[in-house]
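> Compute the structure for the input listed below.
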Amino acid sequence: MIQNLFRKQKKYATIPSPQVKKDIPEGLMRKCPDCGSIIVTKELEKNLKVCKKCQYHFPMTAPERIASLIDEERFFELDADLSSKDPLSFPNYSAKLASDREKTNMNEAIVTGEGTVGGHPCIIGVMDSRFRMGSMGSVVGEKIARAANRASMKRYPFILFSASGGARMQEGVLSLMQMAKTSAALERMHRNRVLFVSVLTNPTTGGVSASFSSLGDINLAEPKALIGFAGRRVIEQTVRQKLPDDFQTAEFLLKNGQLDKVVPRCEMRQTLIRVLDLHTVGGSLD
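From the prediction side, this is the model:
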């Protein structure tokens, strides 16, 4: 009996039964891709989807972003009925659009509307990377152009959050044309001295970064956001040089003068309110 007290006990692994696995709610926890921390989903959402340990910014949906910025119940969506067609009869494009509409409950990769931020009436646009990776098709360009024209007409500041993989290849040249159309609409805003604030989030690349997202009177970005036109490897092969480790990050762009400020998500609303307070009188540039 005494020998049994000092005998090494075998360790057994406990395997949860299928029933126990079913009882654990799906999506209860999230793992931070940057530091590896396990985070309770509800706690993550309370912190605006920012990891408390390493400050990694998880992607936000357009509705979540709008809710974090506007004054309570002060947002009215515009052009919600616009949706993309398949002008080039691109293989499986229509099916993929239908799938994204069902998955996101959105008609397109951007939500535009009117709202108030800190009491300031604004036109707001928010791109959503869940829908075709936020790619810019003809409807995305049209909604941005309409929003800019409305801001110009009503003399409201226009705040646009970009999150995109670039132009939408399934629409070919029609997608590329949106770069010129949106830029022209923003130029009309500039001539009318109406404020345009562009906020670049992770990622903002391709034709979007080369057009409207870089044309703000004030350009802001979230920390560590990937911002650039071509991919890192393509650029290195072209220039035949090793690029800095922080190349195409928000911090790199700030250091080299392309951004005005890198703003953590928890400070974004107050930063925008401060910008609107300083730069707008009735919606026009001071």
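> Going by C-alpha atoms from here, please, whenever you check contacts or count neighbours.
Fine.
> So what touches the longest strand seen in the chain?
With DSSP state E setting the assignment, residue counts place strand 196-205 as the longest strand in the chain. With contacts defined as CA atoms under 8 Å, 6 or more residues apart in numbering, strand 196-205 is touched by 59, 157-166, 186, 189-190, 213-222, 224-230.
> same thing with stretch 132-140?
Surrounding stretch 132-140, the residues in contact under the criterion CA under 8 Å, 6+ apart are 82-84, 97, 100, 108-110, 127-129, 163-168, 171, 174-175, 177-178, 207-208.
> Give me the buried entries from these.
83-84, 97, 100, 108-110, 127-129, 163-168, 171, 174-175, 178, 207-208 (16 or more other CA atoms under 10 Å).
> still on that earlier bit, out of the contacts of stretch 132-140, which are inside helices?
Using DSSP state H, the members of these that fall in helices are 97, 100, 174-175, 177-178, 207-208.
> from these, which two are the most distant?
Pairwise distances across the ones in helices among the contacts of stretch 132-140 (CA to CA) peak at 23.1 Å, for the pair 100 and 177.
> any chance you could map the strands in the stretch 51-200 of the chain?
The residue ranges that make up the strands of the stretch 51-200 of the chain, judged by DSSP state E, counting those that start in this stretch, are 75-78, 110-117, 120-127, 158-164, 196-205.
> could you dump the ones you listed to JSON lines with distance to residue 272?
Formatted as JSON lines, the strands of the stretch 51-200 of the chain follow (distance: least, CA to CA, whole Å):
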{"stretch": "strand 75-78", "distance to residue 272": "16"}
{"stretch": "strand 110-117", "distance to residue 272": "8"}
{"stretch": "strand 120-127", "distance to residue 272": "10"}
{"stretch": "strand 158-164", "distance to residue 272": "9"}
{"stretch": "strand 196-205", "distance to residue 272": "9"}
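> most tightly surrounded among these?
Comparing the strands of the stretch 51-200 of the chain by mean neighbour count (mean count of other CA atoms under 10 Å), strand 158-164 ranks first with a mean of 28.
> run this one through as well so I can compare:
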Amino acid sequence: MNWITNYVRPRINSIFSRREIPENLWSKCDECGTMLFHRELTDNLNVCTSCGHHMAITPRARFSALFDGGAFAEIEVPAPNLDPLHFRDQKKYPDRMKAAQKATGEKEAMLVATGDIGRTPIVAAAQDFSFMGGSMGMYVGNAIIKAAEEAVHLKRPLILFSAAGGARMQEGILSLMQMPRTTVAVQMLKEAGLPYIVVLTHPTTGGVTASYAMLGDVHIAEPNALICFAGPRVIEQTIREKLPDGFQRAEYLLDHGMLDRVTPRARMRDELIGITRMLLGLPPAVMGDLPPPDPSRAAPAPLEPDPAAPKAPDEA
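Next up, the predicted model:
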């Protein structure tokens, strides 16, 4: 009986028991409801392979796809006072910060880095919407100022990816003060004659849209991204009218002159390389791993035949 209990029964249970499947192997598209395998979704830069819907992507994953070889150097951002207003709603502000840091693995809602795209050195900054909605607090303001200072110091263009629900209410007026601070940072770039390119992703709203997100030399958006100051529902309730289809979406804003381009994520890197090099007055980038051709080592042009030279018998 012990042999059956201790060996046979566990052996049968191990063969026929249901194996547990990790929950993070599949993701559901918010737009069409298709179940997507995580590796396939990651390889496609978090874009649905069925309907083309652009899902959220972390700054590190975005930078890995943007920079040459996925290599970039992170820039340290000065840390502000953690809880200047001692704010508390359902949770204390420091507790919310710890929860967001644990969930995302990041210090704050913006990542700043340097690297090359198409062998063109740049400084890049990207907001993380999964970190408290990418809200603009003092750290985000410090990050943009640091990115601008680094770009001026290195004489590189700045490319910023925005994704935010607006200002961070836990920091009150100190959060709103980041609007003029970041505006001054953008002005530093303009005075230095350096390009400032903004890529607006879903969603970009509130004080972020009213400040650094709409001050670029070139504005590019991902497809169907919501870009606004006040949301459509708030506007409908205020004016008591039905808004047009696609109102405040990237394609609508492109048609009405608010954007320069709407570019899918898969083509964003090539688009940014071309625009950056054009603004810097550089020739088009050489694609691939080979070095650009050296004009001095080009093969000489074939000599033109001399009309006075004697002709071969078959040419006579």
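> Superpose the two chains and report the TM-score.
Structural agreement between the two chains, given as a TM-score (TM-score structural alignment, normalised by the length of the first structure), stands at 0.88; 264 aligned residues with a CA RMSD of 1.6 Å.
> before we move on, the earlier item: give me the mean deviation of the longest strand of the first structure from the second structure.
Compared with the second structure after fitting, strand 196-205 of the first structure has a mean deviation of 0.4 Å; criterion: mean CA distance after the TM-score superposition for the first structure.
> Just want the angle from that strand to strand 120-127.
For strand 196-205 of the first structure against strand 120-127, the angle between stretch directions is 10 degrees (axes from the mean of the first three to the mean of the last three CA atoms, to 10 degrees).
> counterpart of strand 196-205 of the first structure in the second structure, which residues?
Aligning strand 196-205 of the first structure against the second structure (TM-score structural alignment) gives residues 196-205.
> Give the equivalent position in the first structure for residue 93 of the second structure.
Structural alignment (TM-score structural alignment) places residue 93 of the second structure against residue 93 in the first structure.
> Surely its match touches residue 168?
No: in this structure, residue 93 of the first structure sits apart from residue 168 without contact. The criterion is CA atoms under 8 Å, and the distance is 10.7 Å.
> Let's verify residue 223 of the second structure: helix, strand, or coil?
With DSSP: H, G, I helix; E, B strand; the rest coil as the basis, residue 223 of the second structure sits in coil.
> Do I have it right that it meets residue 261?
No: taking CA under 8 Å as the definition, residue 223 of the second structure is not a contact partner of residue 261, at 9.7 Å.
> Quick check: the residue most central in space within the first structure vs residue 72 of the first structure, distance?
In the first structure, the centroid-proximal residue (CA atoms, centre = their mean) is residue 163; its distance is 3.5 Å. Distance of residue 163 of the first structure to residue 72 of the first structure, given as CA to CA, to the nearest Å: 24 Å.
> likewise residue 28 of the first structure?
When CA to CA is the yardstick, residue 28 of the first structure and residue 72 of the first structure sit 27 Å from each other.
> The contacts of strand 196-205 of the first structure, buried ones only, as a ChimeraX selection?
If you want just the buried ones from the contacts of strand 196-205 of the first structure in ChimeraX, going by 16+ other CA under 10 Å, the selection is:
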select :59,157,158,159,160,161,162,163,164,165,166,186,189,190,213,214,215,216,218,219,220,221,222,224,225,226,227,228,229
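> hmm, back to that, what's the nearest residue to the counterpart of the residue nearest to the centre of the first structure in the second structure if we skip its chain neighbours?
Structural correspondence for residue 163 of the first structure with respect to the second structure (TM-score structural alignment): residue 163. Distances taken as CA to CA, 6 or more residues apart in numbering place residue 204 nearest to residue 163 of the second structure, at 4.9 Å, with adjacent residues excluded.
> just residue 170 of the first structure next, same as before
Using CA to CA, 6+ apart, the closest residue to residue 170 of the first structure is residue 90 (6.0 Å).
> Report how many residues lie close to that neighbour.
Other residues near residue 90 of the first structure come to 12 when the count uses other CA atoms under 10 Å.
> What residues of the helix ranked longest in the second structure count as buried?
For the second structure, the longest helix by residue count, based on DSSP H, is helix 138-154. For helix 138-154 of the second structure, the buried set under the neighbour-count rule, 16+ other CA under 10 Å, comprises 138-152.
> which of these lies closest to residue 273 of the second structure?
Nearest to residue 273 of the second structure out of those is residue 151 (CA to CA; 16.5 Å).
> What is the aligned counterpart of that closest one in the first structure?
The criterion is TM-score structural alignment: under it, residue 151 of the second structure has residue 151 as its aligned partner in the first structure.
> Residue 159 is in contact with that match, correct?
No: distance between residue 151 of the first structure and residue 159: 9.7 Å, which falls outside the contact criterion (CA under 8 Å).
> tell me, what's touching those two both at once?
Shared contacts of residue 151 of the first structure and residue 159, defined by CA under 8 Å, 6+ apart, are found at 122-123.
> any idea how far residue 188 of the second structure is from residue 63 of the second structure?
Distance from residue 188 of the second structure to residue 63 of the second structure, counting by CA to CA: 24 Å.
> ok, those two, which is more surrounded?
Here residue 188 of the second structure and residue 63 are set side by side on neighbour count (other CA under 10 Å), and the busier one is residue 63, at 22 against 17.
> Could you give the number of residues near the residue nearest to that one when sequence neighbours are not counted?
Excluding its sequence neighbours, the residue lying closest to residue 63 of the second structure (CA to CA, 6+ apart) is residue 70, at 6.7 Å. Applying other CA under 10 Å, we find 15 residues neighbouring residue 70 of the second structure.
> what does residue 51 of the second structure give?
The burial metric for residue 51 of the second structure, expressed as a neighbour count using other CA under 10 Å, is 12.
> So what does it match up with in the first structure?
Aligned by TM-score structural alignment, residue 51 of the second structure pairs with residue 54 of the first structure.
> can you pull the contacts of its match?
Residues counted as contacts of residue 54 of the first structure (CA under 8 Å, 6+ apart) are 34-35.
> sorry, back to before: state the distance from the match of residue 93 of the second structure to residue 85 of the first structure.
Separation of residue 93 of the first structure from residue 85 of the first structure (CA to CA): 9 Å.
> of the ones in helices among the contacts of stretch 132-140 of the first structure, closest to residue 43 of the first structure?
Proximity of those to residue 43 of the first structure was ranked by CA to CA; the top entry is residue 100 with 27.1 Å.
> Number of residues surrounding the nearest residue to the closest one once chain neighbours are set aside?
The spatial neighbour of residue 100 of the first structure that comes closest, neighbours along the chain excluded (CA to CA, 6+ apart), is residue 131 at 5.6 Å. Residues lying near residue 131 of the first structure (other CA under 10 Å) number 23.
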